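**Student:** My questions are about this predicted structure, shown below with the sequence.
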Amino acid sequence: MREAAILLTACVVVCLLLGSSQAARQGQDVRCGACRALVDEMEWAISQTDPKKMIQTGSFRINPDGSQSIREVPLARSEGNLLELMESVCESMGDYGERSTDPSTSRKSYIRLKSRTGEAMDLSEATLDSRVTSSLKFACETIVEQHEDEIIEFFAHETDNVKDKLCSKRTDLCDHALLMSHDEL
């Protein structure tokens, strides 16, 4: 009888550990998906800004020699514009849904379900669930809050592989994402 109780207790502990590790993986998948979606949304918003528009940055104080430390930068990648975009970027998480779980990795990924241009989209592999979109939105808001400086730095200066550089290498939100194709979220 005592051996059965020990065996039952061991089974319960193993089940709890497996359940908590699966929950941790799902949480990581959501955070990774939110980061990758955030990058896509920021890149799209930046692309919608006229690349010819410039803004003056720097100090407007006059130096002792009579000069000013002012420089012009593209408006799209200016700190002020990026901060403004970050204020609303997480609202777009409502346009994302969960893609079918990858059978080889058991990882969840996320896909945009609503077209920005109104064209039809293939939604056969995705499901729209309010719990998923609210989880993505919460994860996005947390990422913006915790990594604001990194996000601004990357979008102000980087243009190549921002998803991998920001979400995997800099923040470790996607430790598995370097194995994903670049169009997956």
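**Tutor:** Structure received. Numbering: from 1, shown residues only.
**Student:** Please make it C-alpha for all contacts and neighbour counts, starting now.
**Tutor:** Will do.
**Student:** what comes into contact with the longest strand seen in the chain?
**Tutor:** In the chain, taking DSSP state E as the definition, the longest strand is strand 54-62. Strand 54-62 is contacted by residues 68-75, 78 when judged by Cα atoms under 8 Å, 6 or more residues apart in numbering.
**Student:** want to compare, so here's the second one:
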Amino acid sequence: MEGSMLATVILIFTIFTVASSIDDKCAACNAVAEELEWGLSKEKPRNHLDMRHRLDSQGQRRGKVIDYRVSELRVVELLDGLCDKMQDYTLRKIDSNRQEWIKVDNWDNLTTDKQEARAYSKDISTYCGRLLEETEDEIAELIKKGSLGVGDVSKVLCQDLSKHCSKTSASHEENGSNGGSDGEL
């Protein structure tokens, strides 16, 4: 009985720790948006998707040719694995009341507590999963329409869709707490 009680207490503590670990949802959302924007900017031009696999009675191929830019495949390639990439991010303390999400290039060169930094990376990855769960349909439609481009991902994702950043927090981004790559390690 004591073992199950201890397990329950640990489970509750873990749930509250993860739930409360992302204090600044706006900064975390901006870090996710930055990673998605990086994916958009690194896209290589692709050919149309040829879905003409069926032959008719005259031997002619039938089906559709789909523009890759508006395809479901493009959406999947952009969003699939996004939250796994967020495990390369951790929280860096700037001063006593400011923190920012940074991308870590080499975990061995990290000067802070590596165990704590890894815990933060798992937290933002979990947050990313919840964020995408809430907004995935809208993001997918915007990507397919071509109205989600480089430069506006943060506004669309963090202000318009998730509401994790208020419109007045644009100054938040100007202060450098948007998880920018300028703090890359």
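**Tutor:** Yes, it's here. Quantities reported herein were computed from a predicted structural model and do not represent experimental measurements.
**Student:** Helix or strand next in line after the helix of greatest length in structure 2, which one?
**Tutor:** Longest helix in structure 2, counting residues (DSSP state H): helix 114-145. Once the chain leaves helix 114-145 of structure 2, the next helix or strand it forms, by DSSP states H and E, is helix 153-154.
**Student:** where in structure 1 is the aligned partner of that next one, by residue range?
**Tutor:** Mapping helix 153-154 of structure 2 onto structure 1 (TM-score structural alignment) gives residues 162-163.
**Student:** what distance separates that stretch from the centre of its chain?
**Tutor:** Its chain's C-alpha centre and that of stretch 162-163 of structure 1 lie 9 Å apart, by Cα atoms, centre = their mean, to the nearest Å.
**Student:** now swap in stretch 93-112 of structure 1 and tell me
**Tutor:** 13 Å.
**Student:** Pull up the distance across it, start to finish.
**Tutor:** Terminal residues of stretch 93-112 of structure 1 are spaced 8 Å apart (Cα to Cα, to the nearest Å).
**Student:** again with stretch 72-85 of structure 1
**Tutor:** Across stretch 72-85 of structure 1, first to last residue, Cα to Cα, it's 20 Å.
**Student:** now the angle from the next helix or strand after the longest strand of structure 1 to strand 54-62?
**Tutor:** Downstream of strand 54-62 of structure 1, the next assigned helix or strand under DSSP H and E is strand 68-74. Angle of strand 68-74 of structure 1 versus strand 54-62, following axes from the mean of the first three to the mean of the last three Cα atoms, to 10 degrees, is 170 degrees.
**Student:** Residues contacting strand 68-74 of structure 1, please?
**Tutor:** By Cα under 8 Å, 6+ apart, the surrounding residues in contact with strand 68-74 of structure 1 are 51-63.
**Student:** cutoff 10 Å now
**Tutor:** 49-63, 78-79, 81, 156 (Cα atoms under 10 Å, 6 or more residues apart in numbering).
**Student:** Stretch 123-133 of structure 1 too?
**Tutor:** With Cα under 10 Å, 6+ apart as the criterion, stretch 123-133 of structure 1 contacts 30, 34, 91-101, 109-114, 135-139.
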